[in-house]
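K.L.:
how does the following fold in three dimensions:
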Amino acid sequence: MFNKKKPNVENIRNLKIIISEKYNIPENSILSIAELACHEPNCPPIETIITERNENGKVRNWRIAKPINDIQETDINNLNNSENHNH
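P.N.:
Modelled structure (predicted):
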């Protein structure tokens, strides 16, 4: 019942490095990676949300329709850069 597979910490660390390098994320930005379960229609069962919060208030979000442990570098390379500006 509570046998949910947790994301591998090493996978999260590697994803942060790959994303930081690909999108030139500055060291003073906060990069968070979260795995969410979705119960809405037409929504993947597990989705990974990647968020960059820059100290200037700029926020960028990326979504991958896979669990963290299944994400490959090609998924990162295929991301569309969807920027949200929250001040």
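K.L.:
from here on, contacts and neighbour counts on C-alpha atoms
P.N.:
Fine.
K.L.:
helices of this structure, start to end?
P.N.:
Using DSSP state H, the helices of the chain run over residues 9-22, 73-77.
K.L.:
which helices and strands sit right next to the first one?
P.N.:
It stands for helix 9-22. strand 30-37, helix 73-77 (3 or more CA pairs under 8 Å, 6 or more residues apart in numbering; DSSP states H and E).
K.L.:
pull the contacting residues for the residue lying closest to residue 60 once chain neighbours are set aside.
P.N.:
Closest residue in space to residue 60, ignoring its immediate chain neighbours: residue 83 at 4.4 Å, by CA to CA, 6 or more residues apart in numbering. Residues counted as contacts of residue 83 (CA atoms under 8 Å, 6 or more residues apart in numbering) are 59-61.
K.L.:
following up with a second sequence; could you model it the same way so I can compare the two?
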Amino acid sequence: MLKSASVTSQQLTAVRQVKAWTRERFGLDDDVTIMVAEIACGLPGCPPLETIITFWTAPDRRHQFKLFKRVVEVRDDDLPPSFMKNAMISDGDDIACC
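P.N.:
Purely as a prediction, here's the structure:
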């Protein structure tokens, strides 16, 4: 039987905080969409849960990075430095693995 994932208030608070840190770190306007997702990785060597942060600076320009920890464990200094913003432009095929 499938069971939906339950989200705690601690996780929601952590997601909001990660979004705020991301917006501040990369100088993103309020209208920029930021997505924070905690996913399970079943591949050998991957952490059991990891956090992926994605944001768009143009309709066809997606930036994406991965943190190898649960969203509630993410801290401000875990985010990449702001000068790496353009290095995180993703074509969608490069974040599938660790």
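K.L.:
superposed, what's their TM-score?
P.N.:
Once superposed, the chains reach a TM-score of 0.78 (TM-score structural alignment, normalised by the length of structure 1), with 84 aligned residues with a CA RMSD of 2.5 Å.
K.L.:
which one of the contacts of residue 83 of structure 1 is nearest residue 4 of structure 1?
P.N.:
Using CA to CA, the shortest approach to residue 4 of structure 1 within these belongs to residue 61, at 25.2 Å.
K.L.:
that closest one: neighbouring residues, count only.
P.N.:
Other residues within reach of residue 61 of structure 1, judged by other CA atoms under 10 Å, total 17.
K.L.:
and residue 54 of structure 1, by the same measure?
P.N.:
When neighbours are defined as other CA under 10 Å, residue 54 of structure 1 has 16 of them.
K.L.:
excluding chain neighbours, what is closest to the equivalent of it over in structure 2?
P.N.:
Taking TM-score structural alignment for the superposition, residue 54 of structure 1 sits opposite residue 57 in structure 2. Closest residue in space to residue 57 of structure 2, ignoring its immediate chain neighbours: residue 32 at 6.7 Å, by CA to CA, 6+ apart.
K.L.:
strands - which of the contacts of residue 83 of structure 1 land there?
P.N.:
Among the contacts of residue 83 of structure 1, DSSP state E puts 59-61 in strands.
K.L.:
adding distance to residue 35 of structure 1, write those residues out as TSV.
P.N.:
Shown next, in TSV, are these (distance: CA to CA, whole Å):
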residue	distance to residue 35 of structure 1
59	18
60	16
61	13
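K.L.:
now, which of these sits nearest residue 71 of structure 1?
P.N.:
residue 61 (16.0 Å).
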